[in-house]
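Student: here's my sequence, what's the structure:
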Amino acid sequence: MQQRLDKNPDLLHQHWWRGTLTYILALVIIALLALLSHYLVQSIVDQQESTARVVNIAGRQRMLSQRITLFASELRQTRTEELHGAELASYYDAISTMSTMHYALMNGASSLNIPTPSSNAIKAMFNQPPTNLHQKVTEFLVLAERVVDASLDMSQRNEAYKQLRQAARAEMLQSLDAVVLQFQRESEAAISQLQRYNRLSLGGMLLTLLIEALFIFRPLLLSLYRREQEYHALLADMDEEIAEQIQFQTFNDPLTHLPNRLSILEKIQSYIELAQHNHSQVIVIYIGVDRFKDINDSLGHDQGDLFLVDLGERLANVAESNRGTVARMASDEFAIVLEQDDEKLELVQLMHQLSKSISQPYEHNERVLQVTASLGLAVYANDGEDANTLVMHANHAMRIAKEDGGSCFRFFQPAMTIKMTRRIQLEHELRQALNAEGQLMLFYQPKVSLKTGEIIGVEALIRWRHPEEGMLSPAEFIPIAEDSGLIVELGDWVLVQAMWQLREWQKQDIYLEMAINVSVKQLMRRNISDRLLALAEQMDIEPRYVQIEITESNIMDNMSQIMGQLVDIEKNGFVLAIDDFGTGHSSLARLRDLPFKVLKIDRSFVMNAVTDAKDQQLVAAIVDIGHSLNKTVIAEGVETTEQQKLLQSLGCEEGQGYLYAKPNSAKQLASMLQQRKIALEPR
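Tutor: Model (predicted):
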């Protein structure tokens, strides 16, 4: 089978190179023939022009011979003493001109553009009998001078005139005519030769064109035809391949090559139809990787993709061992569908098996990665009667597992749908509240010195007055803002409002610290240090009055990404505080290097410190750690005098809680802030 040119670049290059050389050779041959034809035509034209000049000169010779003969007839009657003057000068001038033209005809003359005769026949006619033109012209010119020779008598001069006239009428003119005739014959022969050559040249060009057509254009046309056929075949192959790719991409994930959401929905529906006849169950397990974004942010999307491929293979092995199918539903989310009659206990074992398989270490490029996942399970027909409902409910269960801390599984419950629906509704309404007037507001809770009772500062706490449900707890809408990304916009709103209120208090000569909670997403998505500095300059506030609070767990989980921002915030003069200290997993070495000046003891420890010896020891340890690192320690959730006295005895500097004041609006706190001090119970 002929090798396809489009599949072999070297063969295609050789084919076109050979065709190009042949085409160039044909063009060269045609050009040479054209140049040669032009040269020959030009030489013949030049020869014709020369012959015309020769004929012209020969005609002038005839005229000069007649003129000389006429002058000689007049001058021979002149007496010897009268042979002078203008007539004689003209006579000699005619003789000289005839002599010059004769030598031009015989030897050529560049001044007259007469070439030297190249023909041997013409050369012989000048010097050899019977023509012997040179001898006859010479004798004629001698006789012409003899006619006017003053040394001769009249009879001798008459005799010379007779000979002159005889030479002019017969011998010389006949020889001159013979030479001209020979020139014309040779010119006609050259024209005939040119005509023959032109016919040969035309034949050569036609032959060259024929060869070119047979050996260049015909193969080229055949090649183009073959390439057209190959192109159509290639298009057909491409159409088939594209159709296969479209079919594959329609029902499969391009990264993991697993079935996609559309494919698994069709699979679930087919399982449901079988289950209706077999009275069996259809089980949908929805899997979401915990904190997958951290993998992409820390290791890069390439490593994240490799992890997803490996995870897909692991899930596929588990699914196949249970006669099921796995699909990739979204970025870090997968689903497994099973058609069987397993009891709940066996499903629990399957969920444990999946969790164990997912949590096994992953190795790529000498990197070891270990992750966990949240799993949600829905069963036909208890949790849904169609594919979309089953997937949605399994997804709801997975979301609840994530909210419960991840690395766990949950079975779908009807209450989950109500909860997820409310989350979606609250997210939508929170977006509207950000642009509405009066729904979002800040409350402020004072921070008190446990030594003097002086109000040192306040913490800004956001509140949402829902138009239908009234005041909503931040514990309900802040997680929604975190998950949806609204926390960045919401946090910026808090910054602006809190610093504006601080400026208003300073205008009333109330100088205190404003503590503002900042989400880690604000630190990771924006250059918040520049934003804080710009707001402080705009509000004319010294940065030392602004305290930025970040929870311990967020700091430790995102240390590498946010450390630069923390350093910049501290360099700009703002105070950094670790919120909810004790609930995270910070080490003393890492705590020592952080640019924080304040530790806030979480309320969960303070609440039971009076009655629980372990919590009391933890609070004492936190206070000691803070003092050893030269940090100010604040206790949250102080609600009783006993708690206050315990904290005072442990050396805690500041307290915050309902014992001193509940969070209130700036207007409601106005009188307390004006007093600037709270009376403390004695120890």
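
Student: when you work out contacts or count neighbours from here on, use the C-alpha atoms and nothing else.
Tutor: Will do.

Student: count of neighbours near residue 379?
Tutor: Neighbour count for residue 379, taken as other C-alpha atoms under 10 Å: 22.

Student: that one: what's it in contact with?
Tutor: 281-284, 390 (C-alpha atoms under 8 Å, 6 or more residues apart in numbering).

Student: now the longest strand anywhere in the chain: buried residues?
Tutor: For the chain, the strand with the greatest residue count under DSSP state E is strand 455-466. Neighbour-count burial for strand 455-466 flags 455-464, 466 (criterion: 16 or more other C-alpha atoms under 10 Å).

Student: make CSV out of these and add distance to residue 535.
Tutor: CSV is the format used below for those (distance: C-alpha to C-alpha, whole Å):
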residue, distance to residue 535
455, 24
456, 22
457, 19
458, 19
459, 18
460, 16
461, 19
462, 19
463, 22
464, 23
466, 28
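
Student: quick one more, to check against the first:
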Amino acid sequence: MAAIFTKYNRPGCIQGAMLTSIVYLLLGGLLAIFVHITLEKVIQAQANVAQDANISGQQRMLLQRASLFATAYLYSEDIAAKQTSLQALGTMQANHQLLLEPHYSALKNGLASPLSPELQALYFTSDNNVSDQLNAFGEQIYYALSLQVKQGDTKLDAKALMEMAYTPLLSSLNAVVSEYESQNSIRMTTLRLVQLVVFWLIVAIMFIGLIVILLNARKQRQNMTISSILNLDQEHASPMFTRKAFELSARKLIATARRHNETISVLAFDIDRFARILTHHGHEAAEDVLSRVADGLLAMSRESDYLGRVADEKFVLLLPKTSAEQALNLANKIRTFFNDEKTQEGAKGVPISVSIGITELEKEDSMLQHIISRAENALVGKESQGNARVCMA
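Tutor: Model (predicted):
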């Protein structure tokens, strides 16, 4: 009777789950950093534009305040009115410098102006030229407030001062405020769009993560089921080899085969549609299939052969002193055995078939795993040949 070895997958499952968790933690961390940086930039830009819009709105109020109290001073010569007008004018000039400072700083450093072309046109072109109009208005106010209150002094026409405050300077300032508010609205739209993109990005990552978790959980359940099934009862009669013990035995067999110029062949078995069987027919049917495959392989093996499971539903049969041609004959017998109606009768309505990859010991082979991998690779890419296929490496 063939000896049996098993490969337990629990550590691999744990490592896989840990790796998946680490990957999603990293993705979550990178996403959090991206969201933080992006929103910080958008919010800062939004705050700057909102501040500029607020300051430009103050300019209209300060213009009217400066002209109103300057006019009051011309009529009443009230010192408090003069001080109030000068204070409003000073604040107005300071605000103007604050609004244009980024523009002049960028030009000084050879960079593009942060002001939009529309705002630059309002501030500097001949059609509006808010900067020149503000300078002219300031000079008029200072001139009016510096007149000496003496007999015969010529006073500035208060009506002209009031008209200057309202036309065309006020209209130009209104245009500036409207432009800042328009940019503020665009920034708000951009911020909402970024928030929407980030929201759906997070939803997508969570959805993908949920799918991966479910797939991992399903895979782990399959592995646990298969591992428990393959801990066969002692009635199968032969010593249970651990993977390490099997590797040591195989190493000795390979060394012996090389010493006596003998050959070794390997059959790699893959239960066809096993994942579908487990999903659609349940654990009980999968247990029955695995048990019957193990029983069938044991029944078809010789005393000198070594049977084991390398992963999930994959089995391997090590055949000492067996050529590839002899292994091919055995593989066809095993395939026929599982296709036999009597074998199918006890499969609880689930058809059983196995695909078999065949290889032989080669000169460069130093480890069993090299031979097993070659036998398994013989099956790769041959799915188009259907189930119950036998492929020579």
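
Student: TM-score for this pair?
Tutor: Once superposed, the chains reach a TM-score of 0.47 (TM-score structural alignment, normalised by the length of structure 2), with 226 aligned residues with a C-alpha RMSD of 4.0 Å.

Student: quick one on the thing from earlier: summarise which helices and strands the longest strand of structure 1 is packed against.
Tutor: Other elements packing on strand 455-466 of structure 1 under the criterion 3 or more C-alpha pairs under 8 Å, 6 or more residues apart in numbering; DSSP states H and E are strand 440-449, strand 470-472, helix 474-484, helix 486-507, strand 513-517.

Student: that one relative to strand 440-449, how many degrees between them?
Tutor: Angle, strand 455-466 of structure 1 to strand 440-449, by axes from the mean of the first three to the mean of the last three C-alpha atoms, to 10 degrees: 160 degrees.

Student: and the helices and strands packed on strand 455-466 of structure 1 as CSV, adding mean neighbour count?
Tutor: Formatted as CSV, these follow (neighbours: other C-alpha atoms under 10 Å):
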stretch, mean neighbour count
strand 440-449, 22
strand 470-472, 12
helix 474-484, 14
helix 486-507, 18
strand 513-517, 23
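
Student: nearest to residue 396 of structure 1, of these?
Tutor: Comparison of those against residue 396 of structure 1 by C-alpha to C-alpha identifies helix 474-484 as nearest, at 14.4 Å.

Student: could you pull out the buried residues of the helix or strand hosting residue 145 of structure 1?
Tutor: For residue 145 of structure 1, the host element (DSSP states H and E) is helix 133-147. Neighbour counts over helix 133-147 of structure 1 (16+ other C-alpha under 10 Å) mark 133-134, 136-137, 140-141, 143-147 as buried.

Student: gap between residue 529 of structure 1 and residue 601 of structure 1?
Tutor: 25 Å (C-alpha to C-alpha, to the nearest Å).

Student: who's more crowded, these two?
Tutor: residue 601 (25 against 19).

Student: check contacts around the more buried one.
Tutor: Residue 601 of structure 1 touches 579-582, 619, 622, 633-636, counting by C-alpha under 8 Å, 6+ apart.

Student: next helix or strand past the helix holding residue 145 of structure 1?
Tutor: Counting by DSSP H and E, the element after helix 133-147 of structure 1 in chain order, helix or strand, is helix 154-166.

Student: starting at the chain centroid, how far to that following helix?
Tutor: A distance of 108 Å separates the centroid of the chain from that of helix 154-166 of structure 1, by C-alpha atoms, centre = their mean, to the nearest Å.

Student: which elements pack onto that helix?
Tutor: Short answer (3+ C-alpha pairs under 8 Å, 6+ apart): helix 154-166 of structure 1 packs on helix 9-75, helix 133-147.
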